[in-house]
Structure formats: C-alpha cells, structure tokens
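Peer 1: Prediction below, plus the sequence it came from.
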Amino acid sequence: MSRVRGIGAALPERVVTNHDLEAIVDTTDEWIVGRTGIRERHIAGDGEFTSHLAERAARKALASAGCEPCEIDLIIVATATPDHTFPATAVVVQDLLGITGGVAFDVGAACSGFVFAMATADALISVGSARRALVIGAETFSRILDWDDRTTCVLFGDGAGAVVLESTADGADAGASKPRGVIAHAMRSDGSHRDKLYVDGGPSTTQTSGFLRMRGQEVFRFAVQATVDVVEDVFTRAGMTADDIDWFVPHQANKRIIDASARKLGIASEKVVLTVAEHGNTSAASIPLALDRAVSDGRIKQGDIVLLEALGGGFTWGAAIVRW
C-alpha cells in the first residue's frame, strides 16, 4: 500500500479566455460556458514542453513532501502529448531532476492516465519494486488542437500536476488503525470506442502528430455511464459507499458530465472539486491540478477520503479511493 506524501502543480503563464477565442474561431463565451463550464485555459508558450511543466510540478511535489530527488526510485508520467515519440517524457524529467537511478516510464491512457499511473505506482510499491514514486500527469494539448475546429479547440488547456507516493511502511502512521494511502482502484478499457475520441495521426499511420477529434455527444453519453460503473466497482473494492466520501475529484472535462455523474452516484455537490472553469480539460493533468488546488486552499485535509475518477480516449476509464 502507498500513501500520498506531497503534491504540486504547474500551469503555463499564458491564459486564454473564451473572449480571446471569439477573435479566432466562430464561438462565444456564452456557448462555451453553457455547454462545458469552461471560462479560460492556460496555453504553453513557445519552447515550453510537457517535460518542463512536469518538472515544475514534480519539484513542487518534492518540496511539499520534504523529499530530495535522489530519494525517488520510480517516475511515471501520464501524458498523451509527450516531448518525443521516444524517449519517454518520464526519463527527460528524471534527467532534469538530476536522478540517475531507479526507473522512469510513461503511461498512455489519455485523460485517464493519472489514475492508471497511480494504480501502477501503487502496485509496484506494494510488491516492493519501489519505495517512493513521482506520479505526474502532464499535457500540452494545445499542440494537437485544430484551431479551426470550434467544437474541440475551446475545450482543452495545458498544465501538469504531480504527487509523491511512498510505501506506507515508511510512513509515520504505518501502525494506525486507519492508515493514509491508496485504498482501492479500478480500471477499464474498451477499444471499440476508439473512433469517438482520438488523434488522427501517428508515426506508424500518417508520420505526423495529427489533431484531436471528438464525437462530443457520444462521449458525453458514455462518460456518465462509465463513471458510475467504475466508481461503483471501486466502492465495492474499498467496502465503501458515496456517504463515506469526503471529496470527489473527477477528471475536469465538462461540468455537465461532472454534475450528472455526481447526481447518479449520490455525491453532494459541495463535495465535488471543480477547476474546469479555470483550467479547461487538461487531460491527464486535470486530476492532480484539481487535487493541488483543493489541498492548497485547505479543503482536502489529512485523513479525508478522496475519490478520483477519469475517462479518456480509447475509451479508457478508471477510479481510485485515497485516504489523504
């Protein structure tokens, strides 16, 4: 079992509002807010890569944890927008942090990537393959957007978030009756839906990076159903119900999806952490960015039960329950 020891986040300086987008694409602030809840997003600057955002978030997480980079023996970066086809962005971050030991790799599960990466790190820590991990969600989705497609370019933003996970055996509360840590996780994939949310390029198919494409209404319908399915599964695995949850931190894709999912799950709106209005959909970065916000402003406190959930292209979807 592993627990969260520290958390950090990084956002590009440039903020693009809905009103800014009105000048470059046929859309309106009213249309975007009404359908998504998004009001603005951060966009990476020239020469600002996914690895740069990931490094900044990682350093903040390390500072929060009171750890030095040399204490990390596992780095997992969840991203759909890596710096390069290879090497993995995780090894770039490893080098930027001055770490020369351990293992580093990327997880590609689109918007579900952070949940998948946390589950992977927790499993590796639990079997003794690692003691302390950096789990990072980092994206520069602005690089794969078609800025002439008003249905997709208004939805996404850039950013990164990171947590330090460590073995509960190393924690001060290791003997507690209710130790902090990752309590349960559940993951799903179904490739038959891959044409509903995808990028229309790739090294093997088109030798290009391509652009993001989405069939929005179909994604919306599936997302609510899938969220309820995987969250009910993780409740069963944890022996919990919605009443046990202190905070729900979902993937920040669309406020209407979040609201509908929370209603179906019986989670009160005041327990839902929302950052979609300020960040847009930052894919794998959205959950750790929202977590960092809620921890920084004092909402999420030590001992709270936190539910994480996400759905991404593939489709992939997953959930995790953590005692903070």
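Peer 2: Ah, there it is.

Peer 1: going forward, measure contacts between C-alpha atoms and count neighbours the same way
Peer 2: Will do.

Peer 1: roughly how far apart are the spatially closest residue to residue 282 that is not a sequence neighbour and residue 11?
Peer 2: Once flanking residues are discounted, residue 282 sits nearest to residue 157: 5.0 Å by C-alpha to C-alpha, 6 or more residues apart in numbering. Counting by C-alpha to C-alpha, to the nearest Å, the gap between residue 157 and residue 11 amounts to 9 Å.

Peer 1: Between these two, point out the one with more neighbours.
Peer 2: residue 157 (30 against 23; other C-alpha atoms under 10 Å).

Peer 1: Stretch 149-167: end-to-end distance?
Peer 2: 45 Å.

Peer 1: Name the residues contacting each of residue 157 and residue 11.
Peer 2: Both residue 157 and residue 11 are contacted by residue 42, under the criterion C-alpha atoms under 8 Å, 6 or more residues apart in numbering.

Peer 1: Surely residue 135 is within a helix?
Peer 2: No: the assignment for residue 135 (DSSP: H, G, I helix; E, B strand; the rest coil) gives strand, which keeps it out of a helix.

Peer 1: what about it, neighbour count?
Peer 2: Residue neighbour count, defined by other C-alpha under 10 Å, stands at 32 for residue 135.

Peer 1: second one coming, line it up with the first:
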Amino acid sequence: MLQSSGVAVTGVGHKLGSLVEDNETLCRNLDITPEWIIEKTGIERRYLAAPDETASGLSLAAARDAMASAGIDASQIDLIVCCTFSADYRFPALASKIHLDLGVKGGQMMDVQANCAGFVTGLTVASDRMRLDPELRNALVIGVELNSRFISRSNADAAIYHSDGAGAVVLSRIPDAGIVSSAFHTDSSNYEAVRVRGGGSTFTRPDRAFDPAIDTMELNGIATWKQAITHLPTVIRRASEKAGLNYREADFFVFHQANLRLIEYLVRKMGGDMSKTYTNVGRIGNTGAASTAIALSEAVERGRLKAGDVVIFAAVGAGFSFGASVWRWADVKAVNSDPDWVA
C-alpha cells in the first residue's frame, strides 16, 4: 500500500463565470471557423465572468461549496492558499480577501503564482505545511482565474482557449489517505511564450495609455504544446517513482484542462486511455489555475473517484512550470457522515 501522508482532500467545489460564449459567437470577431477551433482544441464554448463578477466572488462561492462538502465551517480553517494570476488586486493577496469574506480568524494565508500549474503547486504547498505543523487542522486551497479581463476577443491565439472560473478543495487529516508524493520541473527557455506584461513593475500603467500589445495576453500555442508534451510526462513519472508506483498503475488522472487535443495526445503518448481521466475543457474552456480544481470537483460530483483510488494530478503553467502529485483518495462521503470524525 502507498505510504499516504494523512493529509487528504475532504471537500470540493467550483463556480464558473455566468456568461457563455460559444464558438459561433467568438468567431464573429475572428478569421477562423468554429469547426477549426474544435479540430485544433476540442473547445466548443467558454464561460466568461459578467462585469460585476470578481475573482474573489467566484473563489468565495467555490470555497463555500468545498467547505459544505467537507462538513466544516470557517472556524475550522487554519490555512488558505489561493492560486491565481488574475486576482482582484495586485496586492494584498487574494487569500486575505477570502479570509475576510469567510470570517476566518487567525491562521495563515498566501497566494501562489505558478500560472496554470498553480493549483497543483498550491496543493503541495498546503499539504507540506500541514505535514510539518500538527496544529493546522484544515486547509482551503483555491484555484481561480478571470482570464477574460486580460484577453482581447479579437486575439485568436488566446481567446479560443481561456475561460473564467474557480475551484476549491478542503484538505484535512485522514488516516491512510492523502498526498503521497509530488514532483516539479521548470524549463524557462520559453519564458516569453505566454505572458501579460502590463501591470508589472516594468510596464506600469499610471503614466501611459492602454496598449493591447502589452496589457493583454500574448500566447504562443506551438511553444506551449512542445513544452507540455516534453516535460509533463516526465514529472508524472518522477512523482510516481517517488511513490513507488508505475504511473500506469494509477486509477485516475486529473490534468490541467488546457486543450482537449493536448490531453488526448499526452494520454496516448503515455500508453493510457481516456477512460482513466475526466475532461471538461471542451465544454467550459481553459480556466487556468482553476482548471485542475474544477475538473476534480466535477469528477467527484459524477462519481468518477472512489475510496482507495490512486489519483495523479498534473499541470503545466507558463514560464514554464510543470507539477504532478500522487494521492490516495479518501472516502469523502463516509468521512463526512461519520459523527465521530472531528476536523
């Protein structure tokens, strides 16, 4: 049996932007067809935030669902980790806003910026903190993006992929379950391939006009594809080896939902089949750091994971950062219905 850490997922939740944009609508401003988008990406539509929606608002909704799923309240949360590159403000941290809005008292909060690999990174950060500090009872880990605020709808390279949404999990202490191992890798050779330069200290906005070349997302899809197919299988293998496992023995995979064709290619390259994973990118688009969390939440809702399953999370983020972690899945429903279990 895998040597599980005892820090496990006990609750999940998610929230999507309230506006739906299908390919036909998007292509009115682009020199491409809906069929081309599906052929290249598998994406049929995207969920975009309404003007009054915020990263903190979507995060709060996802967090409350995850807490209800875990059967805990704000008084039982000791750590909040928000994973995002599109927070409400440059600072303070989005996690502080969630701390305020939930009514959490004390504890620790932080934001993690690893682009689309953020949620997988944040899970490891939070679980490592819990393993080192026995006083931490429960952690709330949130992935959230409002990508649409940084994307021109006339830029096909970026607009065809990205969506808005949030996903959240609660981590708690469960015997014989939870995270087993993780592995990370960085290849910065394509640092400039996916970027938003505006708003950083090099390209601040106070003394200049809005410039779409700087203030919206620039994306090199070919570079991203090459990075992902080169390094994502490697970190999956490394995380599996640390767990004493051949990755092919895993019961289920949850990937960053960047591109359906990319996921299909990776699964084939690794000798697997799509029955051992769950995808929603075709239906909701790429929600950045939120995508792995949202895919996990939907997979749990649909009964795709069962107690004892070996689950591997894997993601790639701009920069480029790669992360994977191996988990022994807990029987969440049984745990949360046990009157003797105390979070």
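Peer 2: Now that the structure is in, tell me what you want to look at. In this text, all values refer to a predicted model and were calculated from it rather than measured experimentally.

Peer 1: The residue nearest to residue 282 of the first structure and residue 277 touch, don't they?
Peer 2: No: contact criterion C-alpha atoms under 8 Å: residue 157 of the first structure and residue 277 do not qualify, at 10.9 Å.

Peer 1: Now list whatever residues contact both of those two.
Peer 2: Common contacts of residue 157 of the first structure and residue 277, defined by C-alpha under 8 Å, 6+ apart, comprise residue 41.

Peer 1: Now do stretch 89-104 of the first structure: everything it contacts.
Peer 2: With C-alpha under 8 Å, 6+ apart as the contact definition, stretch 89-104 of the first structure has outside contacts at 50-52, 54-55, 59, 69-70, 72-77, 82-83, 88, 105-106.

Peer 1: among those residues, which are in strands?
Peer 2: For the contacts of stretch 89-104 of the first structure, membership in strands holds for 74-77, 105-106, with DSSP state E as the criterion.

Peer 1: which pair in those spans the largest distance?
Peer 2: Put simply, by C-alpha to C-alpha the two of those set farthest apart are 74 and 106, 11.1 Å from each other.

Peer 1: Tell me the counterpart of residue 54 of the first structure in the second structure.
Peer 2: Counting by TM-score structural alignment, residue 54 of the first structure lines up with residue 59 in the second structure.

Peer 1: next one: residue 9 of the first structure
Peer 2: Aligned partner of residue 9 of the first structure by TM-score structural alignment: residue 14.

Peer 1: can you pull the contacts of that match?
Peer 2: With contacts taken as C-alpha under 8 Å, 6+ apart, residue 14 of the second structure has the following neighbours: 59, 61-63, 65-66, 165-168, 293-294, 297.

Peer 1: closest to residue 195 of the second structure among the residues you listed?
Peer 2: Nearest to residue 195 of the second structure out of the contacts of residue 14 of the second structure is residue 165 (C-alpha to C-alpha; 19.4 Å).

Peer 1: hang on, isn't that closest one packed against residue 145?
Peer 2: Yes: using C-alpha under 8 Å, residue 165 of the second structure is in contact with residue 145, at 5.8 Å.

Peer 1: Common neighbours of these two, please.
Peer 2: Residues touching both residue 165 of the second structure and residue 145 by C-alpha under 8 Å, 6+ apart: 55, 287, 290.

Peer 1: all helices of the stretch 201-324 of the first structure, in order?
Peer 2: With DSSP state H, counting those that start in this stretch, the ranges of helices along the stretch 201-324 of the first structure come out as 216-238, 255-265, 276-279, 286-296.

Peer 1: Serialize those to TSV and add fields for mean neighbour count and distance to residue 144 of the first structure.
Peer 2: Written out in TSV, the entries for these read as follows (neighbours: other C-alpha atoms under 10 Å; distance: least, C-alpha to C-alpha, whole Å):
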stretch	mean neighbour count	distance to residue 144 of the first structure
helix 216-238	17	17
helix 255-265	18	22
helix 276-279	22	17
helix 286-296	23	17
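
Peer 1: In a markdown table: these, plus distance to residue 112 of the first structure.
Peer 2: As requested, the helices of the stretch 201-324 of the first structure are exported to a markdown table (distance: least, C-alpha to C-alpha, whole Å):
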| stretch | distance to residue 112 of the first structure |
| --- | --- |
| helix 216-238 | 11 |
| helix 255-265 | 15 |
| helix 276-279 | 16 |
| helix 286-296 | 9 |
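
Peer 1: which residues sit in contact with the closest residue in space to residue 285 of the first structure that isn't next to it in sequence?
Peer 2: Nearest non-adjacent residue to residue 285 of the first structure, counting by C-alpha to C-alpha, 6+ apart: residue 137, 4.2 Å away. Applying C-alpha under 8 Å, 6+ apart, one finds that residue 137 of the first structure lies in contact with 54, 77-79, 113-114, 160-162, 284-286, 288.

Peer 1: any idea what residue 137 of the first structure aligns with in the second structure?
Peer 2: Following TM-score structural alignment, the counterpart assigned to residue 137 of the first structure within the second structure is residue 143.
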